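Novice: give me a model of this one.
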Amino acid sequence: MDSFAPALLTDQYELTMVSAALRDGTADRHCVFEVFARRLPTGRRYGVVAGTGRLIELIRDFRFSPADVDFLRRAQVVDDNTAAWLAAYRFSGDIEGYAEGELFFPGSPILTVSGTFAECVVLETLILSVLNHDSAIAAAAARMVTAARGRPIIEMGSRRTHEDAAVAAARAAYLAGFASTSNLAAGARYGIPTTGTSAHAFTLLHDSEPAAFGSQVAALGKNTTLLVDTYDIAQGIRNAIATAGPGLRAVRIDSGDLSVLAQHSRELLDSLGAPDTKIVVSGDMDEYAIAALAAEPVDMYGAGTAVVTGSGAPTAGLVYKLVEVEGKPVVKRSENKATVGGRKTAVRRHKPTGTATEEIILSQRAPQHEANDRLLQRPFITAGEPAEMPTLADSREHLRQCLISIPWEGLKLSAGDPAIPVTIVPTT
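Specialist: Okay, the predicted model is just below:
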């Protein structure tokens, strides 16, 4: 599939609005749009902001090429006036928001985009597609990391999603605390550690399991992981240790009752004189399956489908809404979709111990600071110029610290209220 420039990753209705606004003279009105979630996915107690680093780069490069404009004219999507406007498009406004790796809750203004109506509205689809996808993956992955209790998790979901989404998902999972990915493009693009074992096909290719193991060890050495459940797991482990010796790094189990198999495998490895050989489990791992194995002798998890699909919540449910026009708050009053007007400012309130207690969001004014408050918004683009963004490692650490700060109840996998309450104070 061909890759498209960021500008064509746009819904047609955005250009419909731009065309009409240019015609009636409202295109240049100064506006403020905000990205927020009305609610968290069912069962979730927090959201995770992810994708901001990718998004700012995409907005920086958001241009309508001559070929793009020609396509839009030939398809009669835009008229001549709009085509000329698109050809000269450069975002010249301001964007601020929550840091990548920050937690968010219902109503949190995680991204604020200000500028002319036309230049802001044309970014809606791009902004939502990036943030909804990456934030959903990061939230699911963060829950898995919590459930793993310090044991490493490998992201292995590339074969379960679109090829471009796989790279973004690997980045979001690593942000959330995963140890590595199997996706080489993510490793090359973002510096994420990569890892890989082998598939059952490799074992089936050879005349015997020992022959397959011997080939892998000959090529990669003992610091590799042998897949032992193609045939009989117990015999597979015996063959693995007989081939590689007790210095084998790990064995992987990809099927069966993993709780029972992990116990038996650990006992067998120990009896074979391989107490340091690790046990990796994979196969439909989500946060609940990982939590169920917490007491078992598992050393590492491999998670795929559940990660790249948001573990049942494939979108973060974020929306992009106009909240202010030329300094005046505007309010959408639709049933079940009402918004609070005006540009928001948000702080996270903490106890002296560092535990978060509340998020305060005020419209069109700054909150009065208390001793342990933390401002949540920071500039990403000012007058069209991108700021220097944190590294992926910085954002990964930021999320780790955020998860430490919320009350322990907020880390539960069971359904419940958001980890901290949110107070939204509208303009008066």
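
Novice: only C-alpha atoms for contact and neighbour calcs from this point on.
Specialist: Will do.

Novice: list of residues touching stretch 196-205?
Specialist: The contact list for stretch 196-205, computed with CA atoms under 8 Å, 6 or more residues apart in numbering, reads Ser182, Glu209, Ala212, Phe213, Thr224, Thr225, Leu226, Leu227, Thr230.

Novice: mind running it again at 10 Å?
Specialist: For stretch 196-205, contacts defined as CA atoms under 10 Å, 6 or more residues apart in numbering pick out 154, 156, 180-184, 209-213, 215-216, 224-231, 250-252, 254.

Novice: cross the residues you listed against helices and list the overlap.
Specialist: Among those, the residues falling in helices (DSSP state H) are Leu184, Glu209, Pro210, Ala211, Ala212, Phe213, Ser215, Gln216.

Novice: just the helices in the stretch 1-150 of the chain please.
Specialist: Here the stretch 1-150 of the chain has its helices, by DSSP state H, counting those that start in this stretch, at 12-24, 52-60, 66-74, 80-87, 117-121, 124-148.

Novice: so Thr42 makes contact with Ala313?
Specialist: Yes: if you go by CA atoms under 10 Å, Thr42 and Ala313 touch, sitting 8.2 Å apart.

Novice: who has more neighbours out of those two?
Specialist: Set Thr42 next to Ala313 and count neighbours by other CA atoms under 10 Å: Ala313 wins out with 21 against 10.

Novice: and this one, please, so the two structures can be compared:
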Amino acid sequence: MNTAHLGLPVDVPSTALFTDRYELTMLHAALRAGTADRRSVFEVFTRRLPEGRRYGVVAGTGRVLDAVANFRFDQRVLDFLAERRVVDDATLDWLADFRFRGDIWGYPEGEVYFPGSPVLRVEGTFGEAVLLETVVLSILNHDSAVAAAASRMAVAAAGRPLIEMGARRTHELAAVAAARAAYVGGFASTSDLAAGFRYQIPTVGTSAHAFTLLHDTERDAFTAQVEALGGGTTLLVDTFDVAEAVATAVEVAGPELGAVRIDSGDLLLLAHRVRQQLDDLGAKNTRIVVTSDLDEYAIASLAAAPVDAYGVGTRLVTGSGHPTCSMVYKLVARAESDDPDAALVPVAKKSVIGKSSVGGRKWAARRRDADGVAEAEVVGSGPVPDDLADRQLLVELVRGGEVVGREPLDAARERHVAARAGLPMSATQLSRGEAVIPTEYLHA
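Specialist: Now for the predicted structure:
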């Protein structure tokens, strides 16, 4: 099975070992106890948003579906587990035939979420559902953190294009996932070719300072780049003197030069100076791209500057200070007996202040005011009120083990724009605050 589209090396046949050992030891013990086949419901949620954030962004759902579909224990994996004595022979036999046959519902990718939102609901036997915990959380926590940062940066950019360029600042596989999540959150393109190949995200890139330093003069470097890539290319103008470089760039490429990039210095001041110089040189359509450790606050500070596009790396792929969403995967209901038709009973952790959870198989809906603006996230475990019946958030993703919720990445990207637009205006303020709408619980 070729799993290159998952961000995995092509010789890795499954996602089954993207898990913690205790998932398998719990399965082992449950099989011995005769409880592994009890119907169970797990939910993914976060108890709080990262400090200062007003909303979260669901990202990684498509990758979760890929991971579930490829969660198989082939012979190499089984041999590894046997050699390490992770589980007994009976459990290995059970794993040899494993495929997830349950159901998964969740917030569609690109949707916003709040504390307590059941972002994903996994239903099946305890044995099959518990195995998915680690891989599901690793994907959703990472991708949603990047997407949330991307969304805030997109708001700050106010329609100006954003370029994801963080591949050199994170793990090589995480870089591909980050580019995908950034695209969901509002970025227009990526510098990472693997992300472009796997997810059809537009890719961009021209040259670094090394290319300029390779040549005897800056003019030689610019000439080589323009001759190779055409006058519409982007020339990097801050290797030496910015004003001199801009003048040389226009001389070499002509007034139809595509863009210049500034990667250091006082970006606000330089952008104004470069714009004036370009205009004076007749290059009125030449765009200005800025990079250099940008985040949403730096982008917002450049709102009045004549900047046409932003390139963001480190702060984006690390979630702009919040590299995880602290999502958890908790058992919220299980059958009251081993009978396949036994009723589900709510269960919940209550032992530690601040780490408790709400039991019961839940639905979620977003209540809106008369103007269509969200005013509360309503989460319930009983009947859905009539006034919320057409506003439910969870959609079917997996039915009987078969993926039914795949969609183009652009659909998630477009959904996020619409979801964010439906929030109160204060959601897009960069100042710190609590969740922009409260979460209300309705119990059965």
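
Novice: reformat the helices of the stretch 1-150 of structure 1 as TSV; add distance to Val280 of structure 1 and mean neighbour count.
Specialist: Output for the helices of the stretch 1-150 of structure 1, formatted as TSV (distance: least, CA to CA, whole Å; neighbours: other CA atoms under 10 Å):
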stretch	distance to Val280 of structure 1	mean neighbour count
helix 12-24	47	16
helix 52-60	31	17
helix 66-74	48	15
helix 80-87	52	17
helix 117-121	47	24
helix 124-148	12	25
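
Novice: out of the ones you listed, which is closest to Ala291 of structure 1?
Specialist: Comparing the helices of the stretch 1-150 of structure 1 against Ala291 of structure 1 with CA to CA, the closest turns out to be helix 124-148 (4.9 Å).

Novice: average offset between that closest one and structure 2?
Specialist: By mean CA distance after the TM-score superposition for structure 1, the fitted helix 124-148 of structure 1 averages 0.3 Å away from its aligned residues in structure 2.

Novice: tell me the angle that helix makes with helix 12-24.
Specialist: Interaxial angle of helix 124-148 of structure 1 relative to helix 12-24 (axes from the mean of the first three to the mean of the last three CA atoms, to 10 degrees): 140 degrees.

Novice: and helix 124-148 of structure 1, which stretch of structure 2?
Specialist: On structure 2, the counterpart of helix 124-148 of structure 1 by TM-score structural alignment is residues 133-157.

Novice: re earlier: okay, the helices of the stretch 1-150 of structure 1 in TSV with distance to Glu34 of structure 1 next?
Specialist: What follows is the helices of the stretch 1-150 of structure 1, written out as TSV (distance: least, CA to CA, whole Å):
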stretch	distance to Glu34 of structure 1
helix 12-24	16
helix 52-60	14
helix 66-74	27
helix 80-87	23
helix 117-121	10
helix 124-148	10
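
Novice: stretch 262-271 of structure 1 vs structure 2, average offset?
Specialist: Mean deviation of stretch 262-271 of structure 1 relative to structure 2 after superposition (mean CA distance after the TM-score superposition for structure 1): 0.7 Å.

Novice: what is the burial count for the equivalent of Ser114 of structure 1 over in structure 2?
Specialist: Correspondence of Ser114 of structure 1 to structure 2, assessed by TM-score structural alignment: Glu123. Using other CA under 10 Å as the criterion, Glu123 of structure 2 is surrounded by 27 other residues.

Novice: check Phe73 of structure 2 too.
Specialist: For Phe73 of structure 2, using other CA under 10 Å, the count is 22.

Novice: from Ala67 of structure 2, how far off is it?
Specialist: 13 Å (CA to CA, to the nearest Å).

Novice: over to Leu281 of structure 2?
Specialist: Distance from Leu281 of structure 2 to Ala67 of structure 2, by CA to CA: 53 Å.

Novice: do Thr439 of structure 2 as well
Specialist: In this view, Thr439 of structure 2 and Ala67 of structure 2 are 30 Å apart by CA to CA.

Novice: and if you look at Asp88 of structure 2?
Specialist: Distance, Asp88 of structure 2 to Ala67 of structure 2, using CA to CA: 25 Å.

Novice: same deal with Val274 of structure 2?
Specialist: 47 Å.

Novice: same question for Asp280 of structure 2.
Specialist: Asp280 of structure 2 is 55 Å from Ala67 of structure 2, by CA to CA.

Novice: kindly report the same for Gly231 of structure 2.
Specialist: Look at Gly231 of structure 2 and Ala67 of structure 2: by CA to CA, they are 43 Å apart.

Novice: you'd agree Leu268 of structure 1 is in a helix?
Specialist: Yes: counting by DSSP: H, G, I helix; E, B strand; the rest coil, Leu268 of structure 1 is located in a helix.

Novice: I'd say it and Val251 touch.
Specialist: No: judged on CA under 10 Å, Leu268 of structure 1 makes no contact with Val251 at a distance of 11.8 Å.

Novice: who's in contact with Asp94 of structure 1?
Specialist: So Asp94 of structure 1 contacts 32, 112-115, 120, 379-386 (CA under 10 Å, 6+ apart).

Novice: for it, give its distance to Thr112 of structure 1.
Specialist: In terms of CA to CA, Asp94 of structure 1 sits 8 Å off from Thr112 of structure 1.

Novice: where do the contact lists of those two overlap?
Specialist: Common neighbours of Asp94 of structure 1 and Thr112 (CA under 10 Å, 6+ apart) are Val32, Pro379, Phe380.

Novice: so can I have CSV of the residues you listed showing neighbour count and distance to Phe104 of structure 1?
Specialist: As requested, these are exported to CSV (neighbours: other CA atoms under 10 Å; distance: CA to CA, whole Å):
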residue, neighbour count, distance to Phe104 of structure 1
Val32, 30, 20
Pro379, 17, 17
Phe380, 23, 18
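
Novice: could I get those residues as TSV with distance to Glu102 of structure 1?
Specialist: Output for the shared contacts of Asp94 and Thr112 of structure 1, formatted as TSV (distance: CA to CA, whole Å):
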residue	distance to Glu102 of structure 1
Val32	22
Pro379	14
Phe380	14
